[in-house]
Each structure stands twice: as structure tokens, then as C-alpha cells.
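1. Okay, sequence plus prediction incoming.
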Amino acid sequence: MPHGVAREDFQTALAEIRKIVGAAWVFTDPEGDLQPYLDHMSAVPPETRMPSAAISAASVAEVQAVLQVANQYKLPLWTYGNGKNFAYGGPAPKQAGYLVLDLKRMNRILEVNEESGYCLVEPGVSYYQLYQHLQEKGYKLWIDCAAPGWGGMIGNALEHGAGYTPYADHFLFSCGMEVLLADGQLLRTGMGAMPGNTSWQLFKYGFGPYVDGMFSQGNFGIVTKMGFWLMPVPPAYKPFMVTYENEDDIGPLMDILRPLKMNMVIQNGVVIEHISYSASVQRLRKQLWDKPGIIPDERWREVAKELDLGMWNIYGALYGLPENVEMTWQMVQHELTRIPGAKVYLQGDRPADDAGWNYREKLMRGEPNMTEFNLVNWDGGGHLNFTPMAAMTGKNAREMFNTFKELLNRHGFDMICEEVAMFRTMITLVMIMFDPRDEDARQRADACSRELVAIAKQHGYGELKANLTYMDIIADMYDGQGGALRKVNQVIKDALDPNGILSPGKSGIWPSNWTGPRT
């Protein structure tokens, strides 16, 4: 049962919701139709976050009606759009007993404007769906997608997700939202607040305060529509990969890369994969190491040679007029090969069946695929992602890699990681990979995760997003100025959602009248 809700009230509420969305779209069987709403990849048993029910709404009107019922009976709703967001909790709610509000049926592509380069979509629209739509219609536009092509565009942007083209910051390249507030009030942000306007998906700000960010990575409203800028197909596209022989090369490489990114010489979201990340996509752990303990450094060096890769491997691309791309490439190549032993690979240089190159090359031109999802097979399927951020410097890159490697190895886990270079920051994606059916491994993964957050805090590395289990301790990292940020979030939460029904605990934001557990 949802906390504080009597069983009789709960059953009455579900009966009313069935009339709204249809009986076929209310799921209540823990052994059957609720199973897709569990997270089987985290360090806690899936059943600890079993929802009391899941509701699949098909329209804004249906969601509004569900909100009326939820407010009447004080039902906590955990909103879920599309994709799974595995490693961060998947589709599961923060706590057992919540009702999952599933928006996958709201999956219309409402508009694509080729002339101005934008789209307007609902929460259930995936990268695959939009990509296929653009191909079928012949639009000369690219999308920017997350690595798993099944992901929902809105959900990923609201979680501050990133991609691999010049439009890599998905929230930055969004424009205009439609939001349902907890009381059912419909809100359109930016120019969408002006009836009859012609630039809702063109101008982000409108008049007055810019409130869109308030509805990202939080629980102040339910986003039902969102606009995205799409990239016109460039005249030329030049993908490249450069490999580096030594683990310590990450320091000078990041210092070389920083001015190239700051000056937008390399425009796209650049990925620098450690060999461990490359290998986890292309191989199973047991194929590389069948002995006890972590994979030692010397074995990783052997794996790099076997896959014809370096200890670090950078994937980037240039876009624009052919002559400009070639001119720019001469400078980029010169800079990225200043490190001894660097090797450059261009289109056609790798074998046709090179899985690593093929999926990265597709992502950098906006073609969704699922290749990277192979990594869930690495060691039993369990994995927890952490994304500490820091200034893009060689010192930070070395320090982050060495610190987190020591931590993971000490807890008995391989250091699986990559670096993502955005505009002026680098995101270190650290993956704790384990078998969730192994109780000892799960406990070690949880202990390692908590220590990782604490160490990141000590070094001043803020987390980009959080697994459900660690949302509160990560929110606690942002405790400056007497906890002012959390206090502001609390005021907003209580003002917009006085009954506290929208995703209680999301990103560490709880209703002030919440009396239940905060796990």
C-alpha cells in the first residue's frame, strides 16, 4: 500500500482510475504486469521498490483526471516516460507502494519543422521513433540521441542526459515545454504561454523568469510535451578515432582537448573511452579473465592490443563545409597526435565488423542503436552509474581516474569508465558492474557507491544524476550557503504540490508534510 493510504481508499481510487484510463491500463499483479516496472540491475532487491499499481495514461486529459484522484486520496505518483534509465533505477519508483504513472502511450510526434529545424514530441517518443519518422519523411535533419536508442527524448533531457553530435546537451537544445502541475493546471513555458505565437520551439525564454529548468530532474510537474532543436544535415561529416598507449596519457590529452572544445573547434560531445569500457561493450568479462579478483593492469594492456585499441580511445567528429572540415582536421590531427604513440583512424580504416567504431560513428551522426547496451552482459547484468563532473583539466582527469580506480578495485570491482568532454567540463562516467543475484556483490556495490559519493564530495566533484538509492546523499552534497538550494526546492515543492503526490523523494526533494520513510 502507499504510505498512509487505507486499503479501502486505495481500492476505491483504483476503481476511479480504471474508469479514466480503462481497466486494461491499470496494472496490479506483482508477479505479472508489474514486473516491467522493477529495477533488476541495482544493489537493492527489485521487490523492495514494488509499486502498488501502474497506470498507463494516453492523453493530457487522462493525466489531469488521474491527478484529481491522486490529490483526493493522497496517492504518490512516480512518473515514467520511456526507456529504462538502467543504472539509475530504471522504471522503478523511489519506494515500494508508489503508483507508477506510465506515459509511454503518449507517443505522438506532434510536429517536425524542417525549415526551422525543430520537433515537438510527447513523453513516449523514443529516439528510434523520431529517427524513423525523419527517414520516412525525407527530412534533412539529424537528431541527437543517447547511447540506447530505445530511450525517451523527454525523459533523457529532463535527466540532463547527453549525446554525441554538436547538439549533445539535450536539455540545452530543448525549447518549450507543456507541463501539468499537481492540481491539473496546464502550463506552457516560454513563448508557449502566448496564444497564437509562432516561436514556441524557436525562442527559449519568452517574457519573465525562465522556469523550464525547474521541471528538469525534479518533481514539481509532469512534462507532457517538449520541443527540441534538430541539426540540419551538414554538407560534410568527418568522424575520427585516436588511440593512446598509456593510462597516464589521459592527463595531457585532456589539456590538449580543452581549448579545442572551448573554441568549438571540435563541436560534438567527445567521448574518451578507457579500454575497460571499450571491452565491456565488445566482450564478456569471463572471455577476458577467468581468475579470481579484479582484472590486473597488465591484462588490460593485452586486451587493448587484442582489440587494436589504446588504453584510452577518443571518438570525435567534425561538421560543416567540406573545405572547412578538411582545414580544421589538419589542426585537430596535429594537436591530438602530440602525445607519443597516438594513432589516428578515419572512416574506412577500421574493419567492417568493428563494433566499437561502428556504433560510435552512428551516434556521432545521430543514428540510434543499442550496441552499447551489450555492456549489461559484462558480469551478471547489475550496474550502477556515477557521473562526477569537474573542470576539463589534465590534473582533474588523472586525479578522478586514479581515485575512483583505487576505490572500485578495493571493493573488488573492475574500473569501467569513460570521459565525456562537453563545453568546459568533463563527465567521468564510472560504472560499478556486478552480479545482482550475488548478495555479497550487491552489498559491496552499495558500500562502494556510498563511498564514491563521499569521496567525490571531498574533491568537489558534483554528481550529474543519481540512482534512486543515492538521491538523498547526493542531494546532501549540495549543502552550501546553509543548504539554500534544498530550502528553495522545498518551498517550490510545497507551493506547487501541497499534497506531495508527485514523485516524493525525487532528487532528494520531499514534501514537507511527508511522514513516511525516506529510503
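-> Right, received. Where do you want to start?
2. going forward, measure contacts and count neighbours with C-alpha atoms only.
-> Will do.
3. just the strands in the stretch 351-500 of the chain please.
-> 382-386, 388-391, 416-421, 425-434, 462-463 (DSSP state E, counting those that start in this stretch).
4. Show me the one of those strands that comes nearest Asp290.
-> Smallest distance to Asp290 across those (CA to CA): 14.9 Å, for strand 425-434.
5. what distance separates that closest one from the centre of its chain?
-> Its chain's average C-alpha position is 12 Å from that of strand 425-434, according to CA atoms, centre = their mean, to the nearest Å.
6. helices and strands around that strand, which ones?
-> strand 382-386, strand 388-391, helix 394-410, strand 416-421, helix 439-459 (3 or more CA pairs under 8 Å, 6 or more residues apart in numbering; DSSP states H and E).
7. Tabulate the ones you listed (TSV), appending distance to Cys145 and mean neighbour count.
-> Listed next are the helices and strands packed on strand 425-434 as TSV, based on distance: least, CA to CA, whole Å; neighbours: other CA atoms under 10 Å:
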stretch	distance to Cys145	mean neighbour count
strand 382-386	18	24
strand 388-391	21	20
helix 394-410	25	18
strand 416-421	15	23
helix 439-459	27	18
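8. so can I have JSON lines of those showing distance to Pro239?
-> Listed next are these as JSON lines, based on distance: least, CA to CA, whole Å:
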{"stretch": "strand 382-386", "distance to Pro239": "27"}
{"stretch": "strand 388-391", "distance to Pro239": "25"}
{"stretch": "helix 394-410", "distance to Pro239": "24"}
{"stretch": "strand 416-421", "distance to Pro239": "16"}
{"stretch": "helix 439-459", "distance to Pro239": "33"}
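9. structure B:
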Amino acid sequence: MVGAHTFKPLALPPKLTTAEFNEFIQSIIDIVGNENVEVPVSKDQIRDGSYMNPTHTHDPHHIMDQDYFLASAIVAPRSVEDVQTIVGLANKFKFPLWPISIGRNSGYGGAAPRVSGSVVLDMGKNMNRVLEVNVEGAYCVVEPGVTFHDLYDYLEANNLRDKLWLDVPDLGGGSVLGNATERGVGYTPYGDHWMMHSGMEVVLPNGELMRTGMGALPDSRRAETMGLRPADQPWNKTAHLFPYGFGPCVDGLFSQSNMGIVTKMGMWLMPNPGGYQSYLITLPRDDDLKQAVDIIRPLRLGMALQNVPTIRHILLDAAVLGNKTSYSSKTEPLSDEDLDEIAKQLNLGRWNFYGALYGPEPIRKVLWESIKEAFSAIPGVKFYFPEDTPENSVLRVRDKTMQGIPTYDELKWIDWLPNGAHLFFSPIAKVSGEDAMLQYGVTKKRCEEAGLDFIATFTVGMREMHQIMCIVFNKQDPVQKQKVQWLIRTLIDECAANGWGEYRTHLAVMDQIMGTYNWNNSSFLKFNEVLKNAVDPNGILAPGKSGVWPSQYSQITWKL
């Protein structure tokens, strides 16, 4: 051993002693070096950090006690081989691992592990290369640490931006790979990130390396693979063109799951469309949401709406432009009259629809005429292009986002309240005005009962809508945090009763949400548990992720 240490971590995994922890961690240090291992031993090390400098010890937007979900150590492997070795040691010691990409899973738990005492495996610190950008096939291959901004910079530096665009979410600092495996979304026509992946390389819980889809077929250039370790061997030339391959398509087992650690992923990029125009349509009344959604549905299904458009509540836009005290001295939720006044002040609607047009000018012109005519059926709507709005308008920000340029302006709405933190509540609904109004009514009512302002957006997919409700709270106010817990737990059950399930969630409510996916005596969860116990018999990989627990963990004890 090199320079043996003795640590007293702030949290230990279940059933492991301090001596076993130190033996495990020393073995890890011998593999990756001191500089790639961090062991928090003092509460002074538990700092919330920021989006740009994320903490990996816990959830910086903690809705429970700050140290409720706490890592025993943070380990950054340098290579696929390091990951395999660490997985092997974890099996030997029965030590739980919690893999992350960047640690910016903001609003869903950050980098925090579901089981306190787990080692957070920081896949992004060292494994952060853009391995390939293929112009002809319009795809890239990335490691976990490649952020959207990194990939954008790569395209710019290699003069590829005129050929290929990427799709970005609201914030540009997240992992391309991590966001896709969590089924995150962006706002160009390539906005469904999981749909746009093709070919994954995965370290399985037994340490074996696997490539999925066409990647399971060896590359035809056999001579070039001689002597190379599996992780360094070239991919089959169709691995990133056709995601399904032959036989069962297993990629989904590594999405929002604890079945493997994704080390590489192919992602499709969008060919430069040859023209672009963003726009804003303001809807003056609260109940215009119903008519707008019914207008949107046929336009989206018919692809007149080419991208992933959003219908943003007035307070989401207002919060990007200022905190609550800049609009009102109230501490209670703002009234309809207050919201109307803010909308008037900002020259916005109670709801604001952001979309974009892609392609040569004649195509954009025809699409815009169709969209404008359809929305003109709503009395009082107004139409804007970026140049019609102030320099600091949200449309100017969305103009960049919807053409794949990373931004960070959306961070500002977290400061709506002092000591601002946030929790996302993300139910799915059909693209129907009636459903939208019903879901809006349920979520807004409960939000106001909790003493919080309703801040949300409807993000429109092909045939469904994600409501992304931004629950902003003061993380230094324990009473408010209790109300936030009540709010999300109440909404989960009420939305499930209406047939609206969440597509992604925070650590604290993964069990409850999986419990709502209980058709036919919870056959879905049972199937996942069978798979989990088969591929991970020692239960080392992200126990409890998405509500799937290995048999070593009593569900009575561990479910929240």
C-alpha cells in the first residue's frame, strides 16, 4: 500500500465497519491515487456549493436534513479499467456505489446517493473526452464528463458548427451522457435525448464490459483491434447509426437504472437545418392554456411545430428576470391580480409559448403562417421575434437554447426566494387542453396550500406533455422544507389517481413514485427486482435507484 490512511467518514454503508471502509478506500487509493479520492470527515466539508461548482457529498438542494443522503467518499476513476477494478472491489466488500456523471442532477438530488455511506463514483472528473464527431453520420461519441458546453465548444473549435448542431437542455453544464440516461429533454427537433442515443458501453455489476445494439458486433477491422483492451477497441461502424442491433434491446435497462455504469455513449447530432427563427406567442389569460394546448396538438403531431416547444407560466419568466421582492412585498403566494400586473410590467402573457422554425426561408415562412393563423384564434395573443423584445428578455435566452447554444440564465429563477433551492415535480399528461387545465388546477392548488408560488412549464413532446413544476423554497427554513415534502408527496398520489405518472424524480420520493406504477400487483417493479438480483447479486450498484432495491435491503426498512 502507498501512504496508508485511516479515515473516520461521516457516513458508513449499512453493515460495514470503519476498518472495512478504510481497507476498501485504501485499495481504491492504490488504484486511482490520492488526488482522485475524497473522504469527508468533518461537517465543515458538507457545503452546498453551486451549479458551476457542484458538491458531490450530498444534495445541495436538500429538502430533508442536509446530511440525510450523504456519501462516505467520492472516487474519480481515470479509465474504464479503473471502473471495472473498483466494481470488483465493491463486490468483494459488499460496498454500495453510486455512479454520477457530473453531479449536476439539479432538482432531483444532485450527486447524493440514495443509501448514505455509499461511495459516489465521479465518472466525469477524468473521463471527459469527446471521442468522435462523425459529420457524415451526424453523431458523436462521448464519455460521462462531457458537458453540453464542452461538446458545443468542440464543434466550434473544429469548425463543425456550420455542419452539426447539438441539442441542449435549459442549462449547459450538465453531462450529455448523464442527461440522456436520465431521459432529460432539450428544445430542438432532437429534444428527446434518450431517443437520440445509439450505442452504449456499460460496465456491468460483475465488472464485465458490454456494448449494446450494433456495438455488440465486433469491428470488421480485426487487425486494428489486436492487442487493444476492449474499451479501446473501435466500435462497429454502424453502432451509432442503428441503436437496436439483434435480439432483446437492453439499452433501456441502463436508463434511470442501477443495472450498469455507462462509460461511453453515441448521440445523434442535428444537421444544420439551413435556417432558423425563434418566436414567442403571449397568451393573455390564465385559462387560455386550454385552447392553446388544443391548438398545439395537431400542429405538433403534423410536425408544423418541429421542435420541443414550451408553454411557460408567467412566474417562470418573471423569476429569470428578478426575485420575488423585485415584484412584490408579499410573502404569501401571489394572487391572480399580482400575476396580471407582473405580466403587464414585463409585456408578457399569463402563459408564454416559445417555439422555433427550422429550414430554408420558404419552409419557415409556410410553417409560420400556419402557426400564426392557428394561434390567432385566441383573442389577444401577441407574436414576437427576438428583435422585438428587450435585450434581457427570456426569448433572447430561448433563442439560443432552441438552436443548441448552451446558456445558464435559467439558474436565476432559483433565487426567487432567499437561500433559494428547488425540487422538480414532473408529471406526464396527454396533449389535451382539458388535461392541461385539470393538471394545472391540481398542482397549483396544492402549491398555494403549501404557501409557495406556482412556477412551472409545460414541455410538449410528440404526443405528451411534461409539466416541469419548479418548487422553489428557502432551504434554511425547516418549516418550509416540511411543507415542500408534504407538497410533493401529496401531488404524487393525486396525480397518480388522475393517471399522471412522474417521468423523473428526486431521491426522497423514488419509492413512492415506483409504488404508483403498480398495475397488476406491481409486475413492473417485480420484473425489475428479478433483473437487479440476477445481474447484481451483491447489491452493490446504486441500491434504491428509481425505487428498485436488491434483496440485501429490506424494503420495509429502506423505503421512504
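-> That came through, no problem. Worth saying up front: this structure is predicted, and the values here are computed from it rather than measured.
10. Let me see the TM-score of these two.
-> TM-score of the superposed chains, computed with TM-score structural alignment, normalised by the length of structure 1, equals 0.98; 518 aligned residues with a CA RMSD of 1.1 Å.
11. so which of the strands of the stretch 351-500 of structure 1 gets nearest Ala182 of structure 1?
-> Distance to Ala182 of structure 1, taken as CA to CA, is lowest for strand 462-463 among the strands of the stretch 351-500 of structure 1, at 27.6 Å.
12. returning to that earlier point: closest one to Gly366 of structure 1 among the strands of the stretch 351-500 of structure 1?
-> Gly366 of structure 1 lies closest, by CA to CA, to one member of those: strand 416-421, at 16.6 Å.
13. which stretches of the stretch 301-450 of structure 2 form helices?
-> Assigned by DSSP state H, counting those that start in this stretch, the helices in the stretch 301-450 of structure 2 fall at 314-321, 336-346, 361-375, 394-401, 433-449.
14. The third one corresponds to what range in structure 1?
-> Aligned by TM-score structural alignment, helix 361-375 of structure 2 corresponds to residues 322-336 of structure 1.
15. same check, this time on stretch 498-516 of structure 2
-> Taking TM-score structural alignment, stretch 498-516 of structure 2 hits residues 459-477 over in structure 1.
16. And the matching stretch, what's buried?
-> By neighbour count with 16 or more other CA atoms under 10 Å, stretch 459-477 of structure 1 contains the buried residues 461-472, 474-475, 477.
17. helix or strand for the residue of structure 2 positioned farthest from its centre, which one?
-> What lies farthest from the middle of structure 2 is Ala223; by CA atoms, centre = their mean that is 39.9 Å. Using DSSP states H and E, Ala223 of structure 2 sits in helix 222-225.
18. continuing past that helix, what's the next helix or strand?
-> strand 261-268.
19. residue range for the very next helix or strand once past that following strand in structure 1?
-> Counting by DSSP H and E, the next helix or strand C-terminal to strand 261-268 of structure 2 is strand 270-271. Under TM-score structural alignment, the match for strand 270-271 of structure 2 in structure 1 covers residues 231-232.
20. can you list contacts of the match of stretch 498-516 of structure 2?
-> Contacts to stretch 459-477 of structure 1, defined as CA atoms under 8 Å, 6 or more residues apart in numbering, come from residues 87-89, 93-94, 159-160, 384-390, 450, 453, 456-457, 478, 486, 505-508, 519.
21. can you check stretch 472-489 of structure 2 too?
-> Contact with stretch 472-489 of structure 2 is made by 61-64, 414, 416-423, 425, 446-447, 450, 452, 455, 471, 509, 512, as judged by CA under 8 Å, 6+ apart.
22. so that stretch corresponds to what in structure 1?
-> Counting by TM-score structural alignment, stretch 472-489 of structure 2 corresponds to 433-450 in structure 1.
23. counterpart of Leu253 of structure 1 in structure 2?
-> Using TM-score structural alignment, Leu253 of structure 1 lines up with Ala292 in structure 2.
24. show me what contacts that match?
-> Applying CA under 8 Å, 6+ apart to Ala292 of structure 2 gives the contacts Phe375, Ile378, Gly433.
25. Now the residue nearest the centre of structure 1: closest residue in space that isn't a chain neighbour?
-> Nearest residue to the geometric centre of structure 1 (CA atoms, centre = their mean): Gly161, 4.0 Å. Counting by CA to CA, 6 or more residues apart in numbering, His170 is the residue found nearest to Gly161 of structure 1 once chain neighbours are left out, at 6.1 Å.
26. dump the residue contacts of Gly356 of structure 1.
-> In this structure, Gly356 of structure 1 makes contact with Ser278, Val281, Gln282, judged by CA under 8 Å, 6+ apart.
27. swap in Asn85 of structure 1?
-> Asn85 of structure 1 makes contacts with Pro91, Gly151, as judged by CA under 8 Å, 6+ apart.
28. could you measure it against Val376 of structure 1, distance?
-> 12 Å (CA to CA, to the nearest Å).
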